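Trainee: using only what follows, build the 3D model:
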Amino acid sequence: MVFAGTIGLMLLIVALTRGGETPAARPAPTALASIAPSVSSVAPPKPSELDSVWVSQSPSPTIAIGGDATISFAFRNTGQVPWVRGTASEARLGYVGNNSQFDPRMAIDWPNPQRPAAQTEAVVAPGQPATFTFKVRGVVAGTFRIDVRPVVDGVAWLPDQGVYVEVTVR
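Mentor: Next up, the predicted model:
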C-alpha cells in the first residue's frame, strides 16, 4: 500500500511540474506515407523520356510603348513521364533567341531572363497539353521576335519546332 501511494505521489509531482499537460498524441505513420515520395523528391527524368509537340499559341500582339501583352503557348507532352510543377521534371518555356531579336527589358516577371514561363498545370501527363503564359511590355518601337521551346532545366531541351511569336511595339 505504501508502494502504491509513493507511485501516486510521484505521478502527481511529475504532472504538476509539467503544468498538468499530457503530451499530445501523435498519429501513427501510415503505410502510404512511408512509401509515397513527396512531390519535391521526384527524380529527374532521363532525356530520352522527354518529348513534346507544339499545339497552339496566342496571336502575335501589337502594343504601345508602355503597354503590355499576355502571350500563351501550348505544347503537348509526348514523352514517357509526366511534367510535375515544382520538381525536377517541371517543364519551362525556354527563350532561344538572342538580344538582337528581343529587348530583355520587355520581360515582365519572367522566372529568369531565359525562361519566360513554367507550366501552368500542376501535372501534365503524357498525351496532355501544357500551357505556358508570360507577359511582355513595350519599351521601344519595333518588331521583336521571341523564339521558344520547352525545356526541363538540368535535363534536356525538348525538340526545336521553330516556334516563335512576334511582338510589335508602336
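Trainee: can we go C-alpha only for contacts and neighbour counts from here?
Mentor: Fine.
Trainee: I'd like the next helix or strand past the longest helix belonging to the chain.
Mentor: Secondary structure of the chain per DSSP state H: the longest helix is helix 2-17. Remark: after helix 2-17, the chain's next helix or strand is helix 31-35, criterion DSSP states H and E.
Trainee: please point out which parts of that next one sit buried.
Mentor: Buried residues in helix 31-35, counting neighbours by 16 or more other Cα atoms under 10 Å, are absent.
Trainee: any idea how far that helix is from the chain center?
Mentor: In terms of Cα atoms, centre = their mean, to the nearest Å, the centre of helix 31-35 is set 25 Å apart from its chain centre.
Trainee: quick one, what contacts Phe144?
Mentor: Counting by Cα atoms under 8 Å, 6 or more residues apart in numbering, Phe144 touches 101-103, 166-168.
Trainee: check for me that it belongs to a strand.
Mentor: Yes: per DSSP: H, G, I helix; E, B strand; the rest coil, Phe144 lies within a strand segment.
Trainee: one more, so I can put them side by side:
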Amino acid sequence: MRFSPAALASLAAFVLLLGLGTPRVAEGAILDSAEQDLVTRINAFRAARSLPTLAVSDTLTAAAKWMSADMGGRNYFAHTSLDGRSPTQRMADAGYPAFGTWTGEDLAAGFTTTADVLNGWINSPAHYAVLVNPQYHAIGVGRGYSAGSTYGWYWTADFGGVADVARATPVSRATTQPQPHSAIPAKVALPPDSGYHATWSAQSADPVVYPGAFTTLVVALRNTGSRGWYRGVTEQQATLGTSDPPDIERPELALDWLSANRLATTTTDYVGPGEVGWFEFTVRAPSAGGDYLLALRPVVDGVGWLEDDGIFFTLHVPSTIPGRRVNRVQ
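Mentor: Below is the predicted model of the structure:
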C-alpha cells in the first residue's frame, strides 16, 4: 500500500446535517459538560493511536449543535438534513472553510452517555474510520434533546482538516436544550452503513512520460463492502476520483477521463463483494518538466467517498526530450 507524502490517508466518511426552524444553536464553541467530555474522549482515543488531537472549532460546533437540534425537533435521523443540505454545505454555512479541506461527520441517537456514543462509533467501521482519520485537526460536537422524538437524545460530531479560529456565524438563535425527563426508552441508532467499501490491491509503477506524451495506468481495488459495483448504474458505480484535496480538477493530466476529476470506472460491468476491480486510465504529461503528483480515491457518486488508502502516482516528466518522441497526442 502506498501513502501520499501529503497525508497518511484514512477514510473521510461524509455525513450530512441541518435542521429545524425553531431550535437554536450557541454562537461560538460553548460546550456543555457532556459535549466537552465527548471531545475529551475522542482526543484521548486519537492520542492513544498517535493521531493528532483536535482543536474545538467555533464554526464546526455551531454546525453540529444545529444539526442535533434539528434532528430532535423534526424527529428524523439522517445524514442529509430535511432541507437537502450535505454536511459539507452545513459546515460551510456555519462559516467553516469546508469546501477547501477534509470534512466528515458522525451521528448517533438514543445514547445518554458520552462513553456509549463513542463506543457506538468505534464499533461501526464507517464511523471508526472518521475517528482515526489523520487528516482531521478540528472538531465540533453538539447534542440535542427532544422529549417527543423517537430517540430523545441526538448527537453530532463534525470534523475538519483546518483548525479555524474565527467565531461562527449564527445559523439560528436558540434556547438551551431541555434536560431529559422522559419515559421514552433509550435506543441505539447509528447512520446505516452504505455498504460501499474498498481497499487498495495493486497499481502501476510510477511512469516516466515525456512532455506532451501519454501513458496508461491501472489501479486495482478490492471490494470489501457488502454491495456490488455496477458500471454505468447511478449510485452503484465505483469510480476513481481525484484527491488531495477531494474533487480537485486536473485538466492538465486528463486524457479521455470521465471528467476533470473522475478518471475511470471499473473495466468490468460488475465487481462483487470480495472481488478485485480494475480501473484503467490514461494521463498526459504537461509540457513543462518536473514531478507531478496525482492522488486518487475511490468514490460512488451520489453515495460518498470510499476508504482513502493514500493512492497516488508521481509522474516524472523529463525537461529534455530525446530525438524520437513516442505516444504523442495529436
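Trainee: which of the contacts of Phe144 of the first structure show up in the second structure as well?
Mentor: Retained in the second structure: 166-168, out of the contacts of Phe144 of the first structure (criterion both residues aligned by TM-score structural alignment, their matches' Cα atoms under 8 Å).
Trainee: show me what counts as buried in stretch 51-59 of the first structure.
Mentor: So for stretch 51-59 of the first structure, counting by 16+ other Cα under 10 Å, buried means 51-54, 57.
Trainee: would you list those residues in JSON lines and tack on distance to Val136 of the first structure and secondary structure?
Mentor: Output for those, formatted as JSON lines (distance: Cα to Cα, whole Å; DSSP: H, G, I helix; E, B strand; the rest coil):
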{"residue": "Asp51", "distance to Val136 of the first structure": "27", "secondary structure": "coil"}
{"residue": "Ser52", "distance to Val136 of the first structure": "24", "secondary structure": "strand"}
{"residue": "Val53", "distance to Val136 of the first structure": "24", "secondary structure": "strand"}
{"residue": "Trp54", "distance to Val136 of the first structure": "21", "secondary structure": "strand"}
{"residue": "Gln57", "distance to Val136 of the first structure": "15", "secondary structure": "strand"}
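Trainee: coming back round to it: highest neighbour count among the kept ones among the contacts of Phe144 of the first structure?
Mentor: Neighbour counts for those (other Cα atoms under 10 Å) peak at Val167, which has 23 neighbours.
Trainee: how about the nearest residue to the aligned residue in the second structure for that residue, chain neighbours excluded?
Mentor: Correspondence of Val167 of the first structure to the second structure, assessed by TM-score structural alignment: Leu315. Closest residue to Leu315 of the second structure apart from its sequence neighbours, by Cα to Cα, 6 or more residues apart in numbering: Tyr292 at 5.0 Å.
Trainee: relative to Pro211 of the second structure, how far out is that neighbour?
Mentor: Distance, Tyr292 of the second structure to Pro211 of the second structure, by Cα to Cα, to the nearest Å: 12 Å.
Trainee: now Ala288 of the second structure
Mentor: Distance from Ala288 of the second structure to Pro211 of the second structure, by Cα to Cα: 6 Å.
Trainee: the more surrounded of the two?
Mentor: Remark: of Ala288 of the second structure and Pro211, Pro211 carries more neighbours, 21 against 13, as counted by other Cα under 10 Å.
Trainee: ok, that one touching Pro318?
Mentor: Yes: between Pro211 of the second structure and Pro318 a contact is recorded at 7.2 Å, counting by Cα atoms under 8 Å.
Trainee: between the two, what contacts are shared?
Mentor: Common neighbours of Pro211 of the second structure and Pro318 are listed as Gly289 (criterion: Cα under 8 Å, 6+ apart).
Trainee: assign the equivalent of Glu121 of the first structure over in the second structure to helix, strand or coil.
Mentor: With TM-score structural alignment as the criterion, Glu121 of the first structure lines up with Thr268 in the second structure. Secondary structure, three-state DSSP: Thr268 of the second structure is coil.
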